[in-house]
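> below are the sequence and a predicted model; questions follow.
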Amino acid sequence: MVAYRYLGHSGLKITEITYGNWITHGSQVENDTAVQTVHAALDLGITSFDTADVYANTAAESVLGAALKGLRRESLEIFTKVYWPIGPKGANDAGLSRKHIHDAIHGSLRRLGTDYVDLYQAHRFDYETPLEETMQTFADLVRQGKVLYIGVSEWTAPQLRAGHALAKELGIQLVSNQPQYSGLWRVIEEEVVPTSRDLGISQIVWSPLAQGVLTGKYLPGAPLPAGSRAADERTGVRPRIEDFMTDEILTAVQKLRPIAEESGLSIAQLALAWVLHNDNVAATIVGASRPEQLAETVKASDVTLGDDQVAAIDEALLPVAVTDPALTYEISSKTRPAARGPEARQPVPQTA
């Protein structure tokens, strides 16, 4: 069964393999299959589920809510997020203003079919809203019982310090950050992780397999496998995959194969275990388009890597990994991504 870890400096435990539905539910996967996959996750011991209102333009939350309907709410940990524009995408349909957070949480609760979420996350930093306004609104939601804990996603180290200080002043807990993190994308290691350790904030990481590149299924100089994410233009994430699809990177990933085989693991399991080796990581988010995929994924929860294995993985990947901490400052837009007009009513692919 999947192991649990504490989330930040709190008493909340979450499963270190957390199920996420960014590009699957409501878009890539039929609803019946999505429900079956959620139930497979539960059977394997996953009780933590991560979503966001923007995923499939709110459809992902609705699918997850339907899949969890009738289950004992106290046995689940449900996370969602606010920031990106949804609906008609007007002037106040994005960001972290009191108005947008108020509207967003009630929409999320309705779609998820629950009275509260365990973790409510600021999906990006909002430069257009005073941080005091955002944190005060989060504090009000905690006191109303609609949110239990507060988290953020892709915040810089100074932003984490400022948010944590305000949260403490308001008597609430900022317990998590949700960044991209993998053996190939390591920009949080130099500043964000040390700051988070100091503050008692955990990482709940997304894209631990670098959009599937760290499964080892993409080979240098070979055609893209049929049905793979890199070959699928519908998901809206193909450009991000292409960043990792250089021959240099793909060759480096293949160096993991003997390390994995010696450990009795797949390359994907090895890559997930590497992420979980970081003691500041409370959970790694995984997705699945079919129930049977999860049975192999969750085996990474039973793996403890030795120092020699970690060193061998780093020797293979670090020369091609992205490590510049300055990139964390470029992730959140300096202006809200809101738009008007009929074209804005179409779902816009977003990052996790």
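All right, it came through fine. This structure is a prediction, so every number in the text was calculated from the model and none was measured. Numbers count the residues shown, from 1 in each chain.
> contacts, neighbours, all on C-alpha from now
OK.
> for the spatially most central residue of the chain, which residues are in contact?
The centroid of the chain falls nearest to residue 206 when counting by Cα atoms, centre = their mean (3.5 Å). Each residue near residue 206 by Cα atoms under 8 Å, 6 or more residues apart in numbering is listed here: 178-181, 284-286, 352.
> now swap in residue 192 and tell me
Shown in contact with residue 192 (Cα under 8 Å, 6+ apart): 156-157.
> that older thread, adding neighbour count, write the contacts of residue 206 out as JSON lines.
Shown next, in JSON lines, are the contacts of residue 206 (neighbours: other Cα atoms under 10 Å):
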{"residue": "178", "neighbour count": "24"}
{"residue": "179", "neighbour count": "27"}
{"residue": "180", "neighbour count": "24"}
{"residue": "181", "neighbour count": "22"}
{"residue": "284", "neighbour count": "27"}
{"residue": "285", "neighbour count": "24"}
{"residue": "286", "neighbour count": "22"}
{"residue": "352", "neighbour count": "22"}
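> out of these, name the ones that lie in strands.
284-286 (DSSP state E).
> make JSON lines out of those residues and add distance to residue 19.
As requested, these are exported to JSON lines (distance: Cα to Cα, whole Å):
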{"residue": "284", "distance to residue 19": "9"}
{"residue": "285", "distance to residue 19": "6"}
{"residue": "286", "distance to residue 19": "5"}
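> closest to residue 51 out of these?
residue 285 (10.1 Å; Cα to Cα).
> so the closest one makes contact with residue 204?
Yes: contact criterion Cα atoms under 8 Å: residue 285 and residue 204 qualify, at 7.0 Å.
> got the contact list for stretch 15-31?
Outside stretch 15-31, the residues that reach it (Cα under 8 Å, 6+ apart) are 2-5, 34, 38, 41, 45-52, 55-56, 59-60, 63-64, 234-235, 276, 282-289, 298, 301, 352.
> identify those among those that sit within strands.
Among the contacts of stretch 15-31, DSSP E puts 4-5, 48-50, 282-286 in strands.
> number of nearby residues for the residue nearest to residue 137 when sequence neighbours are not counted?
Leaving aside its sequence neighbours, residue 137 sits nearest to residue 98 (Cα to Cα, 6 or more residues apart in numbering; 5.7 Å). For residue 98, the count of nearby residues is 17 (other Cα atoms under 10 Å).
> ok, second structure coming up, stack it against the first:
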Amino acid sequence: MEYRQLGGSGFKVPALTLGTGTFGGGTEFFKEWGASDVAEASRLIDISLENGLTMFDTADIYSDGMAEEILGAAIKGRRDQVLISTKGTFRLGEGPNNVGSSRWHLIRSVENSLKRLGTDYIDLYQLHGFDAMTPVEEVMNTLDDLVRAGKIRYIGASNFSGWQLMKAQAYAEKFNLSRHVANQTYYSLIGRDYEWELMPLGLDQKIGAVVWSPLGWGRLTGKIRRNQPRPETSRLNYTLSNQYGPQVDDEYLYTVVDALDEVAGETGKSVPQVALNWLLQRPTVSTVIIGARNEEQLRQNLGAVGWNLTTEQVAKLDAASDKPKTYPYWHQVGFDERNPFPVK
């Protein structure tokens, strides 16, 4: 397993991270993802560690805390072998303060995550979303206090826009506080919006991308193709997943899958392995979060590392997945001499 720097920090993370959204299945939404119990989660972690994948990503809202509990039980006795990434900000519980990034909620969220995970520190803690109702100084000072208290090692953000993330970085830099070194972001061959603003920001501010849903919300598994029925087991078959996941035009998806099929044939790899490997060659990407309902899916995704697509194959996938940029990015492309995009 390749290890990479997490943004501008001295912290190294594996190129692949195992996501735990499939642990528990404690709510209707997450039941659509999977429902691994402690025994199955332990087996998935065993396989991960055998292959050098040591980082596991979760969040307090995954199955209302059940995913953190199962992860904590599955790593019991081997905490020193693993890296834990978790998140907080979204609502968990009733009451006006059980949501957001206020000092009250962040401290409570971290303390509760520590208990569920059965640990006294979190390697990477990320704000799950931007809270416009809490002043940036309150958020960043609270995170810095938690770092100084030893409860968090590194901090990151998730689902922020460029200005939101930059505002937080500027405040932290001005007052010498802990800065975001990670941006847990949606990025895939059929979801390349990250490249327009957040990737240049990541390069400038040394913020590493922790990629979620790298297979485009289950669309790049190799099971969805033109003129074929959708597989029986897919999150795309469920109303909640379709409601909250990214929307993708069918014809665009089929064009990308056609290119993936072609490259898969050239490399002898599977469609998801090619899609994951493409991401691993993009600027700023520190780690890609893979999901697995079972052992077979995990082993399949682990095959995305240890090799690289050729320059020609990357260009083929780039061309198939390219889309017109929104303003001001289409305008900035014309000023490439002084304002080059990191990805062509």
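Thanks, I have it. None of the values given here were measured: they were computed from a predicted structure.
> overlay them and tell me the TM-score.
For this chain pair, the superposition-based TM-score is 0.88 by TM-score structural alignment, normalised by the length of the second structure; 320 aligned residues with a Cα RMSD of 2.0 Å.
> hmm, back to that, shared with the second structure, which of the contacts of residue 206 of the first structure?
Retained in the second structure by both residues aligned by TM-score structural alignment, their matches' Cα atoms under 8 Å are the following of the contacts of residue 206 of the first structure: 178-181, 284-286.
> can you put those in a markdown table and add distance to residue 324 of the first structure?
Output for those, formatted as a markdown table (distance: Cα to Cα, whole Å):
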| residue | distance to residue 324 of the first structure |
| --- | --- |
| 178 | 18 |
| 179 | 14 |
| 180 | 13 |
| 181 | 13 |
| 284 | 21 |
| 285 | 23 |
| 286 | 24 |
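> so which of those residues is the closest to residue 250 of the first structure?
residue 181 (17.5 Å).
> and the aligned residue in the second structure for the closest one, what does it touch?
In the second structure, residue 181 of the first structure lines up with residue 187, judged by TM-score structural alignment. Applying Cα under 8 Å, 6+ apart to residue 187 of the second structure gives the contacts 193-194, 211-214, 216.
> the stretch 101-250 of the first structure: strands as residue ranges?
Taking DSSP state E, counting those that start in this stretch as the criterion, the stretch 101-250 of the first structure contains strands spanning 117-122, 147-152, 174-177, 202-205.
> kindly reformat these as CSV containing distance to residue 133 of the first structure.
Output for those, formatted as CSV (distance: least, Cα to Cα, whole Å):
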stretch, distance to residue 133 of the first structure
strand 117-122, 13
strand 147-152, 14
strand 174-177, 15
strand 202-205, 23
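> including mean neighbour count and distance to residue 230 of the first structure, could these go into a markdown table?
Below are the strands of the stretch 101-250 of the first structure laid out as a markdown table (neighbours: other Cα atoms under 10 Å; distance: least, Cα to Cα, whole Å):
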| stretch | mean neighbour count | distance to residue 230 of the first structure |
| --- | --- | --- |
| strand 117-122 | 24 | 28 |
| strand 147-152 | 24 | 28 |
| strand 174-177 | 28 | 27 |
| strand 202-205 | 27 | 21 |
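> closest one to residue 162 of the first structure among those strands?
Closest among the strands of the stretch 101-250 of the first structure, using Cα to Cα: strand 174-177, at 10.7 Å.
> what's the average distance of that closest one to the second structure?
Compared with the second structure after fitting, strand 174-177 of the first structure deviates on average by 0.7 Å (mean Cα distance after the TM-score superposition for the first structure).
> wait, which of the contacts of residue 206 of the first structure is closest to residue 73 of the first structure?
Proximity of the contacts of residue 206 of the first structure to residue 73 of the first structure (Cα to Cα) peaks at residue 285, which lies at 20.3 Å.
> how close does that closest one sit to residue 272 of the first structure?
10 Å (Cα to Cα, to the nearest Å).
> quickly list what's touching both of the two.
Joint contacts of residue 285 of the first structure and residue 272 (Cα under 8 Å, 6+ apart) are residue 208.
> quick revisit: redo the contacts of residue 187 of the second structure as JSON lines? Include distance to residue 92 of the second structure.
Shown next, in JSON lines, are the contacts of residue 187 of the second structure (distance: Cα to Cα, whole Å):
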{"residue": "193", "distance to residue 92 of the second structure": "29"}
{"residue": "194", "distance to residue 92 of the second structure": "28"}
{"residue": "211", "distance to residue 92 of the second structure": "23"}
{"residue": "212", "distance to residue 92 of the second structure": "21"}
{"residue": "213", "distance to residue 92 of the second structure": "22"}
{"residue": "214", "distance to residue 92 of the second structure": "26"}
{"residue": "216", "distance to residue 92 of the second structure": "26"}
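> show me what residue 105 of the first structure lines up with in the second structure.
Residue 105 of the first structure maps onto residue 110 in the second structure, by TM-score structural alignment.
> just residue 302 of the first structure next, same as before
In the second structure, residue 302 of the first structure lines up with residue 306, judged by TM-score structural alignment.
> any idea how far residue 54 of the second structure is from its match?
As judged by Cα to Cα, residue 306 of the second structure and residue 54 of the second structure stand 16 Å apart.
> same thing with residue 164 of the second structure?
30 Å.
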